[in-house]
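Enquirer: any chance you could fold what I've pasted below:
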Amino acid sequence: MASDVERFGEMPDGPTVHRVTLQKGAMRAQVLTLGAIVQDLRLEGASHPLVLGAGTLAPYLGPMHYFGATVGRYANRIANGAFTLNGQTHRLSCNFRGRHCLHGGELGCAEQLWTLADATAETATLTLTLPDGDMGFPGRLSIVLTIALSDAAISFDHSATTDRDTVCSLSHHGYFVLDDSGSLAEHGLRIAAEHYLPVDDDLIPTGRSAPVAGTGFDFQTPRPLQDVALDHNFCLSDAPAVLRPVAWLRSDRSGLQMQVATTEPGLQVYTASHLPQAGAIGHDGRALRRHAGIALEAQHWPDAPNRPDFPSATLLAAQTYRHTTRYSFDRTNQTEPPQ
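Expert: Sure thing, here's the model as predicted:
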């Protein structure tokens, strides 16, 4: 196992959290065994980190516990903390407003210590097994995640198997920022989606997808993000697909841009409206302020286990869940979408 692995901190009950450093070309990443968190991400020539993160463990155990993590076993929200599969209703951990399940429940993938199964100079493979009934979900779920760097990209290759029919949707929950301003004010975003999911006051989808045209959710051409509050799923396809570009983020301040490519049918876009929050301190030691970064979470649609008209998130015992998402960076027009 050729890699740079070090102690990052200790969990309250004693186990050690390790950090592995990856390097490939112009990219450098630091990954924690807690939550498979991308704690830091750097691009040669950029003086600032590309993701929001903390220099110590404590914030990840509190106000920053989803920052940079892999969330699941079901990313996003499941309404009323329950779903029915094969005629059986499963009651889940309700960790969102006391009545809905968010990111797999109170102790989902983001809160777990993963095993660093293998690492090279440029890749880290982490594994996690969730027992049958964990957080109320059926099936013993065995997850393998490989985080890999290329010369100007970071990719996440997920796979999972179960011994019992279940639901599965894993997602990287990094908050990206492409300049040193501490906000998204000078960023622009484009999303290749004609539809999105309207939500209620609990951020649960209200029904069928709706066209983005003529609404504040139309990012089919690049739009500025200053003072934009989003926490919505954009509908990319009706089922998982081949790896393809789906979103583009650019900072006018730095000239840096990022392309998101994924195999998943949905993209949850969240502009960190919950910030500022006590204890959420960034790499530079400053408190993170409102809209300090943007999460672009490739995943299944929220509440799909309760919505037969949404793309299915059911994982059968005979199947293997597979999901790839890649974030690519440059300062040229190579990742710009056609206008």
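Enquirer: please count neighbours and contacts with C-alpha atoms only from this point.
Expert: Will do.
Enquirer: do a quick rundown of the strands in the stretch 1-150 of the chain.
Expert: Under the criterion DSSP state E, counting those that start in this stretch, the stretch 1-150 of the chain contains strands at 4-10, 16-24, 27-32, 38-43, 69-71, 77-78, 82-85, 88-91, 101-102, 115-119, 123-130, 141-150.
Enquirer: quick check: which of the ones you listed is buried the most?
Expert: Ranked by mean neighbour count, the strands of the stretch 1-150 of the chain are led by strand 69-71 with a mean of 28 (mean count of other C-alpha atoms under 10 Å).
Enquirer: for that one, packing partners?
Expert: Counting contacts by 3 or more C-alpha pairs under 8 Å, 6 or more residues apart in numbering; DSSP states H and E, strand 69-71 is packed against strand 171-173.
Enquirer: centre of the chain to the strand it packs on, how far?
Expert: For strand 171-173, the gap between its own C-alpha mean and the chain's C-alpha mean amounts to 2 Å (C-alpha atoms, centre = their mean, to the nearest Å).
Enquirer: ok, the residue lying closest to Leu113 once chain neighbours are set aside - contacts?
Expert: Counting by C-alpha to C-alpha, 6 or more residues apart in numbering, Leu34 is the residue found nearest to Leu113 once chain neighbours are left out, at 4.5 Å. Listed by C-alpha atoms under 8 Å, 6 or more residues apart in numbering, the contact partners of Leu34 are 17-18, 110-114.
Enquirer: kindly provide the distance from Leu34 to Thr271.
Expert: When distance is defined by C-alpha to C-alpha, to the nearest Å, Leu34 is 23 Å away from Thr271.
Enquirer: would you do the same for the sequence below? I want to compare the two.
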Amino acid sequence: MQKDNIFLISMKFFNLIQQHTIANEHLKLVTINHGASVQKLFFKDVNNQEINVVLGFKNPDDYLNNPAFIGNSIGRYAGRLKKGFTINGDYYPLYHEEGVHLHGGKEGFSAKNWEVEEIKNGENPFIKYTYYSKDGEEGYPGNLKVSVTYKLNGKSFIIFYEAETDKTTHLNLTNHNYYNLNGKGSVRNHCLKVNTNQFLEFTPDKLPSGNILNTTGTPYDFSKEEKLMDKKDFKGVDNCFLINNPEPVATLYSESTGIEMKVKTNQPAIVIYTPQNLPAGNYNNSFSEFSSICFEAQGYPDAPNQPEFPSTLLKKGEKYTNHSIFEFDIRS
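Expert: Got it, this is the predicted structure:
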């Protein structure tokens, strides 16, 4: 009887996962409400062949085991924090492992089933998901209402986060898509350009030391477009770049498909990450070493404990916004 009950509970949870599709003339987007996640994003290559430019899992249920946060919405705090923070003299301890709080805690927004608020089809289709995070969830203060809207506008894929709180809290949201403009294999043959000359110095536990470094002469200098495989001693990218130049923040290009993607955002920083190897999973295609690249537009990591960093405080009556645009085209 006990095993039957467990089975029924499991089936009920699986049924809560919903898949949604919107499309326009240029792009087709498939999302799921679990983690408000992007599962597929299609754009046609130079040969007019449809390419899924985001790495994902084949089935919605596969997202229940997603240690790499593939396609997820991340919160309440993207990136790494120390094991707590202080607001107005009150200390808020957070879930942490070896002193580091990562991507919102033990069960951040990426592990929640979001509600579908609105779906609109037509020329500029969109889907809007919402989640209500209760005061004290994962240790954070304030009842928080958060939403993400995924919109297709021409050749642009737009991600728009909004949030409001009834109590001062810290908030730092982002999307964790893994891009591959070939739809398979590796991104080592992709060209990357990043329009910034500053990045954060990290300690061995990948928390910021507080120092801001210049990219010149470092492995993080992508001021000139360059194939990743041609980068001297390329061992992957995993750092937080500070946005201090006009848009686009970054440009990614694949000679194989002719697809170019430009990244724009209103955020002060962007984490660029190329995983060397993926965790085992039921992926939507065959991928190899350095399978993909993430562009996580966000605030600075550990800003609540770094007074010199831009603040991530959100107060009652204020509205948080995180607006990112991924523009696709065929390079002529």
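Enquirer: please state their TM-score.
Expert: Taking TM-score structural alignment, normalised by the length of structure 2 as the basis, the two superposed chains have a TM-score of 0.89; 313 aligned residues with a C-alpha RMSD of 1.9 Å.
Enquirer: of the contacts of Leu34 of structure 1, which is the most crowded?
Expert: Each of those was scored by neighbours using other C-alpha atoms under 10 Å; the highest score is Ala110's, at 29 neighbours.
Enquirer: just checking, that residue touches His65?
Expert: Yes: contact status for Ala110 of structure 1 versus His65: in contact at 7.0 Å, counting by C-alpha atoms under 8 Å.
Enquirer: got CSV for the strands of the stretch 1-150 of structure 1, with distance to Thr56 of structure 1 too?
Expert: Supplementary listing: the strands of the stretch 1-150 of structure 1 in CSV, determined by distance: least, C-alpha to C-alpha, whole Å:
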stretch, distance to Thr56 of structure 1
strand 4-10, 7
strand 16-24, 11
strand 27-32, 11
strand 38-43, 9
strand 69-71, 15
strand 77-78, 28
strand 82-85, 35
strand 88-91, 35
strand 101-102, 25
strand 115-119, 19
strand 123-130, 20
strand 141-150, 21
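Enquirer: which residues touch the aligned residue in structure 1 for Leu213 of structure 2?
Expert: Under the alignment defined by TM-score structural alignment, Leu213 of structure 2 corresponds to Ala210 in structure 1. The contact partners of Ala210 of structure 1, by C-alpha under 8 Å, 6+ apart, come to 195-198.
Enquirer: now swap in Asn305 of structure 2 and tell me
Expert: Asn305 of structure 2 makes contact with 81-82, 85 under the criterion C-alpha under 8 Å, 6+ apart.
Enquirer: now do Glu297 of structure 1
Expert: Residues near Glu297 of structure 1 by C-alpha under 8 Å, 6+ apart: 171-174, 267-269.
Enquirer: again, 10 Å this time
Expert: Contacts of Glu297 of structure 1 were listed using C-alpha atoms under 10 Å, 6 or more residues apart in numbering, and they are 70-71, 75-76, 170-175, 233, 260, 262, 264, 266-270, 325.
Enquirer: does it lie in a helix or a strand, and which?
Expert: Glu297 of structure 1 is part of strand 294-299, with elements assigned from DSSP states H and E.
Enquirer: circling back: mind checking which of the contacts of Ala210 of structure 1 are buried?
Expert: With burial judged by 16 or more other C-alpha atoms under 10 Å, the buried subset of the contacts of Ala210 of structure 1 is 195-198.
Enquirer: quick one on the thing from earlier: which among the strands of the stretch 1-150 of structure 1 is found nearest to Thr166 of structure 1?
Expert: For the strands of the stretch 1-150 of structure 1, the distance to Thr166 of structure 1 is smallest for strand 82-85, at 7.5 Å, taking C-alpha to C-alpha.
Enquirer: circling back to that earlier point, tell me the one among the contacts of Ala210 of structure 1 nearest to Gly87 of structure 1.
Expert: For those, the residue nearest Gly87 of structure 1 by C-alpha to C-alpha is Leu197; the value is 26.6 Å.
Enquirer: residues in contact with the aligned partner of that closest one in structure 2?
Expert: Counting by TM-score structural alignment, Leu197 of structure 1 lines up with Leu200 in structure 2. Applying C-alpha under 10 Å, 6+ apart, one finds that Leu200 of structure 2 lies in contact with 207-215, 239-242, 269, 300-301.
Enquirer: my guess is Pro268 of structure 2 contacts Phe241. True?
Expert: Yes: proximity of Pro268 of structure 2 to Phe241 meets the contact threshold set by C-alpha atoms under 10 Å, at 8.8 Å.
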